[in-house]
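sequence below, structure please.
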Amino acid sequence: MNQSHPTLKRGFILVSIMLAMFLAAIEATIVSTAMPSIVADLGGFSLYSWVFSAYLLTNAATVLIFGRLADVFGRKPIFLLGISLFLIGSVICGFAGSMVVLICARLIQGLGAGALMPIASTIVGDIYTKEERSKIQGYLSSVWGISAVTGPALGGFFVDVLSWPFVFWMNIPLGFLAILGIMIFFKEDVAKEKVELDMKGSLWAFIAVSTLMVILVEGGVRIAWGTYLMLFLLFVLVISLVLFIRQEFKAHAPMMPFYIWKYPAIKYANLTSLTTGMILIGVSSYLPAFVQGVMGKSAIIAGFTLTTMSIGWPISSTIAGRLILSIGYRSTSILGGVSLIIGGALFSLLSPERGPWFAAVGSLFIGIGMGLTSTSFIVSVQNAVEWKTRGIATATMMFMRTIGSAVGAALLGGILNNRIDHLLDESSLSKKVTVDSANQLLTENGRKELGAQASHVLREGLTTGLHLIYIGILVLAAVSFLFILLLPRKET
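Purely as a prediction, here's the structure:
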């Protein structure tokens, strides 16, 4: 499989893959930068985290099934399906007139991303040799960094100069270029076989993840913790998890084959991907809200604080490819874990007085940590299995990162909403002002309309709530480091 593509064609395939991955990767930073303006325009601040959670929900629910489909039908058709769904979602996002429509469109985008990210890495694993893979996967990981560089800058530009729908419409021409590149240059011969898809497993996973996210985001805000509705949701969560695990053990072709977890390199890479996914969403989703809502800075300044994350990401991803060959993926991952802890510590000390530069330095170290670990994990996972299971093994790791991001978006969003709601109750403003009113903090005119007292209380809630989020990021960085230390010393 590795030798079936001439070097020139492999180059074009790689560029097309990186372009498609760029579309999915840039969504995290470009949408984050634009979100304060989007929510100021459409309203519904309490639904803020659902814009991210919806995208991550369908991504997480389908990434494993797409990985399985790619192992059966081939990488090409599933990859093209993913790009198409992503572009359809992007068009609808741009025309959204309310937060509800935007969230529904993000569900469609997430479906497409569920096919894009894991299959892109899998195609590279197919067409490049084991020796070449470390360097090439470094290029793929750097896409996240490049997207973080351009995402905030483009997001700030579109918001301040044009309008926020361009954040989504820019995907269209780039997506068509990626489709053409894959259709023309990527050829594969796949032996057709009867396929048994684990649709029950997919269904139970979707129900479990979506229920957990509703509990985390709405618990204590729209749904009180002690109500019958909350108890029902907890019951649904437990039952769906039990049924999912039972289904995966008895399914002939499970969407998540538990046997691959017997490899220590895969097990601990997956667990670390879960926690780093939560770190990534915590930084990219809420840092712009802090810079604009608490520090009172512009969208471009908010974008700058995220841009520095990418300065570390592509550089460290490229270096990681070389480090893996010289010191191994475990030592490379440890260096990444240390960088995550430094970044987490800086974020835990973040305050309005410290200014955007302090936040930017914290983002830089998070980016370095993500670049070193993500490249190391992909190489270690793909080297641990053979071609027939490489697609699902890669997808499983992506699934864990996406689940981490989905749960992180919901959990952190719930913490923020609860904190603001609590302070509103204490100040006796809850009848006049709601959590949704926090979107007015994100524009100068909105702050004037709120009045001094409401503006002060909401700003305090945003400040203290986000501080709790950043303490959580430090804790997650420490947990990630402990998982990394459990990676096997013997390289696969």
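
can we go C-alpha only for contacts and neighbour counts from here?
Fine.

now do the helices in the stretch 251-400 of the chain.
In the stretch 251-400 of the chain, the helices defined using DSSP state H, counting those that start in this stretch lie at 264-289, 299-327, 329-348, 355-384, 387-426.

can you redo those as JSON lines with distance to Leu212 and mean neighbour count?
JSON lines is the format used below for the helices of the stretch 251-400 of the chain (distance: least, C-alpha to C-alpha, whole Å; neighbours: other C-alpha atoms under 10 Å):
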{"stretch": "helix 264-289", "distance to Leu212": "15", "mean neighbour count": "25"}
{"stretch": "helix 299-327", "distance to Leu212": "28", "mean neighbour count": "24"}
{"stretch": "helix 329-348", "distance to Leu212": "25", "mean neighbour count": "24"}
{"stretch": "helix 355-384", "distance to Leu212": "26", "mean neighbour count": "25"}
{"stretch": "helix 387-426", "distance to Leu212": "8", "mean neighbour count": "24"}
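
is it possible to get a markdown table of those helices that adds distance to Leu466?
As requested, the helices of the stretch 251-400 of the chain are exported to a markdown table (distance: least, C-alpha to C-alpha, whole Å):
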| stretch | distance to Leu466 |
| --- | --- |
| helix 264-289 | 7 |
| helix 299-327 | 15 |
| helix 329-348 | 10 |
| helix 355-384 | 13 |
| helix 387-426 | 6 |
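
Val195 is nearest to which of these?
Checking the helices of the stretch 251-400 of the chain against Val195 by C-alpha to C-alpha gives helix 387-426 as the closest, at 13.5 Å.

off-centre distance for the closest one?
Here helix 387-426 shows a centroid-to-chain-centroid distance of 8 Å under the convention C-alpha atoms, centre = their mean, to the nearest Å.

need the contact partners of the next helix or strand after that helix.
Remark: after helix 387-426, the chain's next helix or strand is helix 444-450, criterion DSSP states H and E. Outside helix 444-450, the residues within contact range by C-alpha atoms under 8 Å, 6 or more residues apart in numbering are 439-441, 455.

now, among those residues, which is nearest to Met18?
Closest to Met18, out of all of the contacts of helix 444-450 and judged by C-alpha to C-alpha, is Asn439, at 34.8 Å.

before we compare anything, build this one as well:
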Amino acid sequence: MFAVLLAGLDATVVGTVMPTVISNLGGMALYSWVFSAYMLTTAVSMPIWGKLSDIYSKKKIFYFAILFFLIGSVLSGFSQSMIQLIIFRAVQGIGAGGLSAVPFTIIGSIFTPEKRSKGAGALSATWGIASILGPITGSIIVTHFSWRLAFLINVPIGILSVLLIKQYYSELIKKDKQKIDYFGAIIFVISILSFLLAFLQFGKGAVFYSSEVISFLLISIILFLVFIKMEGRFGNPIVSLENYRIKSFGVGNLLAFLSGFAIYGVISFVPLFVQSIQGKSPIMAGLALMPMSLAWSFSSFSSGQIIPHYGNLKMIRIGFLLMIIGFTLSMFLNYDSTFIFIILFIILIGAGMGFVTPAILVTVQNSVEKKNLGVATSSQMLARTLGGTIGVSIMGSILSNSMQRNFDILLRSGTVVSASEILKSNLDNPQILLSSKMRSQMLPDELNIVLSVFTGSLQNVFLLALIVVLLAMIMSFQLRKF
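Okay, here's the model as predicted:
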């Protein structure tokens, strides 16, 4: 649990301290890559950590994951430039991939299939707690200490995690030595990495048919086809496509993908709405997600306790139902909506995600033999990460394109007679357009129109999320009860 808390805290603390890091190290143009490098290596390393934990000692693999994470943390804390920080964050992300997958695999090996949900629910709840503590911890660090402490603080927590695992976790299962298909692993990792880079470029403003996006997608597709063709020829593959022919495994991962697609839209755009549209402070923007995190934690823990009595399917469907209600309410969002209304629909979405997360994980784990728990767990984590990355990219593009299109309609209809050039030039960049500096340069009527256009465009984003969750609810009826 401390390991999961460690990874969760780092993900949220770093976002809080990065403005201070930029002021110290410079390199504003590289800002987003501090997060992207971490996310990319986390995603592509998950299947490898999962496979290794199935073949070798889970405890030893956990130690290696902690080691990677702490080395990356210490090096990040002593970075002297943004380039160094990005490289060391990538190292840290490799460890984070193990911390995201191996603890859930350990839980799966400790508990019987009927009781796995309790452990999974507790670990899932830890992520929600970390998302609450992270911003608070980050704010205290940058206010009273050096930003470097945000990375170095991981060391004592990591050491405590190792000591607890060493003391209380014993493996009784004897591992059969297997030859790993390292060639296939490299092909698979580069394929997933290229796929993620394509959508990262798309999310950063590149059009879908741009040379960068198309090139990365072609590389990804070609290498994935090579991986399918060569699967298992040089050893035991890190990802066995045979598993996806198991209905519960395949559908469970699809549901993880769809839920990740939908939830990251809320995480990414609600704070932007609160700060940029409603003019709230950055602190209030961060606090807007706190009720969702609390609801996520509470319902994850509750779901884990309830699943043994009522089954995984009921928790999945209750969760998606709550998300459907939440996203439906979000369609009534206006730029002058009350803060209470915003909290209401994000609590419903967070609670729904909390019910869904451990139930899907248990569904995927229970669909395979115990010796494949690592592969099953990491596949579910990877599916949600891919869904989140693709979702944020597509939703960001929808937001920008909707704003541009809606504003053009207003100009052609005569509703808006004219618009300043500085306004027109930033229609594809909501963060800049709605910054306090830009707002101060707009006329009152012009600002009201921009706020209305943005809110209407954001509703299109939430509409897509609603459609995705509805699809997930329909697909959940393909699962069977465990």
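
what about Ala29 of the second structure, neighbour count?
Residues near Ala29 of the second structure, counting by other C-alpha atoms under 10 Å, number 9.

distance of it relative to Phe104 of the second structure?
From Ala29 of the second structure over to Phe104 of the second structure the distance is 36 Å, taken as C-alpha to C-alpha, to the nearest Å.

just checking, Phe249 of the second structure touches Thr363?
Yes: using C-alpha atoms under 8 Å, Phe249 of the second structure is in contact with Thr363, at 7.3 Å.

surely Met403 of the second structure meets Val453?
Yes: Met403 of the second structure lies in contact with Val453 (C-alpha under 8 Å); the separation is 6.0 Å.

stretch 385-393 of the second structure vs the first structure, average distance?
Superposed on the first structure, stretch 385-393 of the second structure shows a mean distance to its aligned partners of 2.5 Å (mean C-alpha distance after the TM-score superposition for the first structure).

what sits closest to the aligned partner of Ile342 of the second structure in the first structure if chain neighbours are left out?
Under the alignment (TM-score structural alignment), Ile342 of the second structure pairs with Ala359 in the first structure. Among residues not flanking Ala359 of the first structure along the chain, Thr305 sits closest, at 6.0 Å (C-alpha to C-alpha, 6 or more residues apart in numbering).

now do the same for the one you found: its match in the second structure.
Using TM-score structural alignment as the criterion, Thr305 of the first structure maps onto Ala288 of the second structure.

give me every residue that touches that match.
For Ala288 of the second structure, the contacting residues are 270-271, 274, 342-343, by C-alpha under 8 Å, 6+ apart.

Ile207 of the first structure too?
By C-alpha under 8 Å, 6+ apart, the contact set of Ile207 of the first structure is 237, 240.

look up how far Leu434 of the second structure lies from the residue mapped onto it from the second structure.
Using TM-score structural alignment, the equivalent of Ile207 of the first structure in the second structure is Ile190. Ile190 of the second structure sits 37 Å away from Leu434 of the second structure, taking C-alpha to C-alpha as the criterion.

mind listing what Thr308 of the first structure touches?
148-149, 360-361, 363-364, 367.

which stretch of helix or strand covers the residue nearest to His252 of the first structure when sequence neighbours are not counted?
Distances taken as C-alpha to C-alpha, 6+ apart put Glu196 closest to His252 of the first structure, at 7.5 Å, once the chain neighbours are dropped. Using DSSP H and E, Glu196 of the first structure sits within no helix or strand.

need the counterpart of Phe462 of the second structure in the first structure.
Under the alignment by TM-score structural alignment, Phe462 of the second structure pairs with Tyr470 in the first structure.

and the strand or helix carrying that match, how far from the chain's centre?
Under DSSP H and E, the secondary-structure element containing Tyr470 of the first structure is helix 452-485. Centroid separation for helix 452-485 of the first structure versus its chain: 18 Å, with C-alpha atoms, centre = their mean.

helices and strands around that helix, which ones?
Counting contacts by 3 or more C-alpha pairs under 8 Å, 6 or more residues apart in numbering; DSSP states H and E, helix 452-485 of the first structure is packed against helix 264-289, helix 329-348, helix 387-426.

how near is the residue nearest to Ala359 of the first structure to Lys192 of the first structure?
Thr305 of the first structure is 49 Å from Lys192 of the first structure, by C-alpha to C-alpha.

same check on Ala478 of the first structure?
Computed as C-alpha to C-alpha, the Ala478 of the first structure to Lys192 of the first structure distance reads 46 Å.

assess the claim that Pro237 of the second structure and Ala185 are in contact.
Yes: Pro237 of the second structure is in contact with Ala185 according to C-alpha under 8 Å; the separation is 7.1 Å.

which residues are common contacts for these two?
Here Pro237 of the second structure and Ala185 have no joint contacts, going by C-alpha under 8 Å, 6+ apart.

need the counterpart of Lys371 of the second structure in the first structure.
Aligned partner of Lys371 of the second structure by TM-score structural alignment: Lys388.

neighbours of the residue nearest to that match when sequence neighbours are not counted, how many?
Spatial nearest neighbour of Lys388 of the first structure, excluding adjacent residues (C-alpha to C-alpha, 6+ apart): Asp71 at 6.4 Å. Residues within reach of Asp71 of the first structure, counting by other C-alpha under 10 Å, total 20.
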